[in-house]
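A.B. asks: From the sequence below, what's the structure:
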Amino acid sequence: MELKDLYITPFYLAIIYMLAYGLRSSVTNVYTKKYFIPALTVKVVGAIALGILYYTLYGGDTNNYYNHAGIIYHAFGDSFAAGWELVTTAGDVTPAISKYVTQMMWFGRGSNEYFVIRVAGVFALLSFCTYTVIAVLFATITFTGMWAMYMTFAKIRPQAYKELAIAVFFLPSVFFWGSGLLKDSLCIGALGWLFYAFYRGTIERKNILRCAVLGASAMGVIYAMKIYILLAFLPPALLWVFNESTQDIRNTAVRWLVKPLFLGLGGVVAAYAIVQLSAADARFNIDKIGAQSKLTADYLQQVSKAEQGSGYNIGAQDGTIGGMVKLAPQAIIVSLFRPFLWEARNPTMGLSALEATYFLYLTIRIFWRVGLFKTLSTIGRVPVLTLCFIFSLIFAISVGVSSGNFGTLVRYKIPLMPFYLAGLYILQSITVASAQPKTRQALKLRQLANA
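C.D. replies: Below you'll find the predicted structure:
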């Protein structure tokens, strides 16, 4: 960060907020309007706070992304053609960009980090290579996907619009790690758009072509950086679509006969998608995913020990998928409900511990009040709950097994956090509503429908 951050950033913030206030009425209703500006603000604050923390204490990825973006910025200054080639290159080194490429440790085919650098390079050109402005622009484009996620959840279960705002926007870990100049922010923003595209295009069956383009673009963004998010999201998303499709069949007998067919077809499509996605990236090949997870976990545990960090051990890995399955229960617990309060070693871990404690409290409270069997039957009966919890559990297993320390885990797990908490809030809303008088429910539904 430099002196220019102090006098250039307010100018860009003024433009962003002017646009936000201008667009707010077209993307909100009377109930959600009040969350639009606060939600954007926490994203902006999170992006700036992350930059300050990394600049003053940690160093690391966000600084490296900024340094690489600076190289692209200077390349634009030397030759627009060279800068543009660095942004659009497929990974080939040509004479025009060779002197810049030698300064980039993350350049090349298969570099998941280089997609972030492309985006940061464009934002650097638009902001005089000002770190804070680049971070704020990352927060802003991420916010668009998060708002699309929130509006989708709110449309599915409008009775819980207040709680859903908390789940999507106001979890400290999500708006801190998921807002700044990092892969995580672009991925969670793209995941929000993908969730919206699935609902709008395949369940509501509106703007199908636009949603297909939007969904494909969101998948491309995630694929370029963290393909395992797609591997965890696609199967439950396709299951969600098929579950919703069977609910349109009014005849109960026909619905029960057709549902296994839809589920089987969805499983085949999901399996095909996973195989194709994993085949495109050797690190996530189905035959090698267990070994890759072991390598990642071992490396992160070594880093944690070297830095006297907060590592955890859920059991020995043998590098096979079977070994990962054996560790699944421990991985779910560590991803959703840890670190425990007494395991926190620093302020960021303390926030994560508070979130995990709240997740544990809300989960136990719902299961206790509603009952285990009724809770599970409700999850199986309501398609969006099936999506939220299956995605959360799959993702929890993948990051819980492979992370190895809480510092890394808190970043890796942010895609599951809005879905898990939203699932809990929707489940709570449904079970509470079932105990209310029907006239009261009908009145509230009419009020929300007219919003």
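
A.B. asks: CA atoms for contacts and neighbours, from now on please.
C.D. replies: Fine.

A.B. asks: any idea how far the longest helix that the chain contains is from the chain center?
C.D. replies: When the chain is parsed with DSSP state H, its longest helix is helix 252-280. Computed by C-alpha atoms, centre = their mean, to the nearest Å, the separation of helix 252-280 from the middle of its chain amounts to 24 Å.

A.B. asks: In terms of secondary structure, what does it contact?
C.D. replies: With contacts taken as 3 or more C-alpha pairs under 8 Å, 6 or more residues apart in numbering; DSSP states H and E, helix 252-280 sits against helix 227-247.

A.B. asks: Please compute how far the helix it packs on lies from its chain's middle.
C.D. replies: Taking mean C-alpha positions (C-alpha atoms, centre = their mean), helix 227-247 and its chain are 15 Å apart.

A.B. asks: ok, residues contacting it?
C.D. replies: 198, 202-203, 219, 222-223, 255, 258-259, 262-263, 266-267, 269-271, 273-274, 277-278, 284, 383-384, 386-387, 390-391, 394-395, 415 (C-alpha atoms under 8 Å, 6 or more residues apart in numbering).

A.B. asks: any idea of the angle that helix forms with helix 252-280?
C.D. replies: 160 degrees (axes from the mean of the first three to the mean of the last three C-alpha atoms, to 10 degrees).

A.B. asks: Tell me the buried residues in helix 227-247?
C.D. replies: Applying a neighbour-count criterion of 16 or more other C-alpha atoms under 10 Å, one finds 227-247 buried in helix 227-247.

A.B. asks: picking that back up, moving C-terminal of the longest helix of the chain, what's the next helix or strand?
C.D. replies: helix 289-306 (DSSP states H and E).

A.B. asks: next SSE after that next one?
C.D. replies: helix 321-326.

A.B. asks: For that next one, which helices and strands make contact with it?
C.D. replies: For helix 321-326, the packing partners by 3+ C-alpha pairs under 8 Å, 6+ apart are helix 289-306.

A.B. asks: another one to check against the first:
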Amino acid sequence: MDLKDLFLTPFYLALFYGLAFAVRKRFTNALTKKYFIPALSVKFLGAISLGLIYQFYYGGGDTFNYYTHVKIVYQAFSDSPALGLKLIFGPAVYDPLTIKYTGQMYWYDSATEYFVVRVAAFFALLCFNTYSIIGLFFAALSFSGMWAMYLTFLRIYPLAYKKLAIAVFFLPSVFFWGSGLLKDSLCMGALGWVFYGFYHALIERKSIPTALTLGGIGIYVLISVKVYILLSFMPPALLWVFNENNQRIKSASVRLFLKPLFLLVGLGSAYFGATNLTAGDERFDVDKIGERTKITQEYLSTYVSSGSSYNIGQLDGSIGSIVKVAPQAIIVSLYRPFLFEANNPVMLLSALEATLFIYLTISLFYRTGISKGLRLIAARPILLFSFLFCLIFAVGVGVNSGNFGTLVRYKIPLMPFYLAALYIMQSMAQTRSRPKTGTTVQLNKARKFGSLATTE
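C.D. replies: Next up, the predicted model:
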């Protein structure tokens, strides 16, 4: 970052906030209005902090590697707008007209990284190629999807609207790593759109055109950047659809008869989607996932550990070895690093969040009992979906990381869902433990809020 960032960023921040205040009424109601600007503000804080920490603490990193590529595309646009637009929107193939620029770009042949470059380069055209402002654009894009995620959670369980805001917006790791010029910002926004679209189109069946459009955009972004997030989302999401629709069948005998059929259809659809989405992809092909996991884990734990590596067991490249270490992978993804394992400020933040997860999990199951807690999860499809998604995703990132430095970034998609599920369970347990008069008040409040939950 340079003087251009210092002088232009306040001006663009004013524009962003002006737009945010202008649209806030459209996307909020009496109870969610107070979270809109603070939630956007922490995203902006995360985007700017990310750049500062990478520049002055790490001395470089992925975010500046992306920006180096963006500068090349911006220079091409300055030389010839047609060439610049071709680099942003055209296929990433050899072209003698653009070789002068593409020859300088290490990630030109890497589809996922270059997708981020394309998005960033488009924003660069709108802000004179200013790094910090590109980061603000990424933060705003991420915020749009996460606000959709928040509205979806409220639609399902409005009573916990205060704590759900904490789960979605105010976890430090999520708004830090999921806001700046990185893949993670695009993925967090896209995951929110997919969650919103999936619920409204397939479960609630309202605002279907909008839901399909936003969900489709989210799916496209996840396939382009981190398809494994979508692969983790699909199986529990399809089970969620089955559970919601199964509960709407009035006849108990019909529900019992259709349950195994729908379950098989859901699992088959998930497997078909997973295998077809990744077919031929060297990194994510289902047939090669065990081998790639072993290679990735060994590389990250051996060469970029920086004293923060962890060991969950031996991987030999087979699916069986992944299943064997799955429990350790879940623990490391959800509940580590422990406080005594933190050896730098970034790890300390992650350790504090992990400690919060441990405390809430233990206190919740202590209050309800393990058997009652599990029955509570099974009784609410949103809880079953959220925990299954978190467990599947935790296994994936836990076995693929090998060190806490990368894990803290990899695991942020599961964090809002895990904490939101805990808060929903906590609210349900508190409501059930109150006397009847208190419960009636809460139910009336839920009905009142239900009519205000969204402004669609």
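
A.B. asks: Helices along the stretch 351-456 of the second structure, start to end?
C.D. replies: 370-379, 381-401, 404-410, 415-433, 436-450 (DSSP state H, counting those that start in this stretch).

A.B. asks: residues in the first structure aligned with the shortest one?
C.D. replies: Using TM-score structural alignment, helix 404-410 of the second structure lines up with residues 406-412 of the first structure.

A.B. asks: Once aligned, what mean separation remains between the matching stretch and the second structure?
C.D. replies: Its match in the second structure and stretch 406-412 of the first structure itself, once the structures are fitted together, sit a mean 0.2 Å apart by mean C-alpha distance after the TM-score superposition for the first structure.

A.B. asks: ok, now stretch 6-24 of the first structure?
C.D. replies: Counting by mean C-alpha distance after the TM-score superposition for the first structure, stretch 6-24 of the first structure comes out at 0.8 Å.

A.B. asks: Show residues contacting that stretch.
C.D. replies: Residues contacting stretch 6-24 of the first structure (C-alpha under 8 Å, 6+ apart): 33, 36-37, 130, 132-133, 136, 140.

A.B. asks: what's the closest of those to A449 of the first structure?
C.D. replies: Taking C-alpha to C-alpha as the measure, A449 of the first structure lies nearest K33 of these, at 14.9 Å.

A.B. asks: on that earlier part again, kindly compare burial across the helices of the stretch 351-456 of the second structure and name the winner.
C.D. replies: Of all these, helix 381-401 has the most neighbours on average by mean count of other C-alpha atoms under 10 Å, namely a mean of 24.

A.B. asks: That helix vs the first structure, average distance?
C.D. replies: Looks like 0.5 Å for helix 381-401 of the second structure (mean C-alpha distance after the TM-score superposition for the first structure).

A.B. asks: what's the angle from that helix to helix 370-379?
C.D. replies: 100 degrees.

A.B. asks: Dump the helices of the stretch 351-456 of the second structure to JSON lines, plus distance to R336 of the second structure.
C.D. replies: Shown next, in JSON lines, are the helices of the stretch 351-456 of the second structure (distance: least, C-alpha to C-alpha, whole Å):
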{"stretch": "helix 370-379", "distance to R336 of the second structure": "22"}
{"stretch": "helix 381-401", "distance to R336 of the second structure": "10"}
{"stretch": "helix 404-410", "distance to R336 of the second structure": "8"}
{"stretch": "helix 415-433", "distance to R336 of the second structure": "13"}
{"stretch": "helix 436-450", "distance to R336 of the second structure": "35"}
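
A.B. asks: Tell me which of those lies nearest to L126 of the second structure.
C.D. replies: helix 404-410 (28.0 Å).

A.B. asks: and for that closest one, what are the contacting residues?
C.D. replies: 173, 177, 184, 300, 305, 308-310, 333, 337, 347, 350, 397-398, 401.

A.B. asks: ok, 6 Å please
C.D. replies: 308, 401 (C-alpha atoms under 6 Å, 6 or more residues apart in numbering).

A.B. asks: so what's Y73 of the first structure up against?
C.D. replies: Y73 of the first structure touches L125, counting by C-alpha under 6 Å, 6+ apart.

A.B. asks: secondary structure element for it?
C.D. replies: Per DSSP H and E: helix 61-78 holds Y73 of the first structure.

A.B. asks: buried sites along that helix?
C.D. replies: 62-76.

A.B. asks: Among the residues you listed, which one lies nearest to V325 of the first structure?
C.D. replies: When those are compared against V325 of the first structure (criterion: C-alpha to C-alpha), the nearest one is T62, at 33.3 Å.
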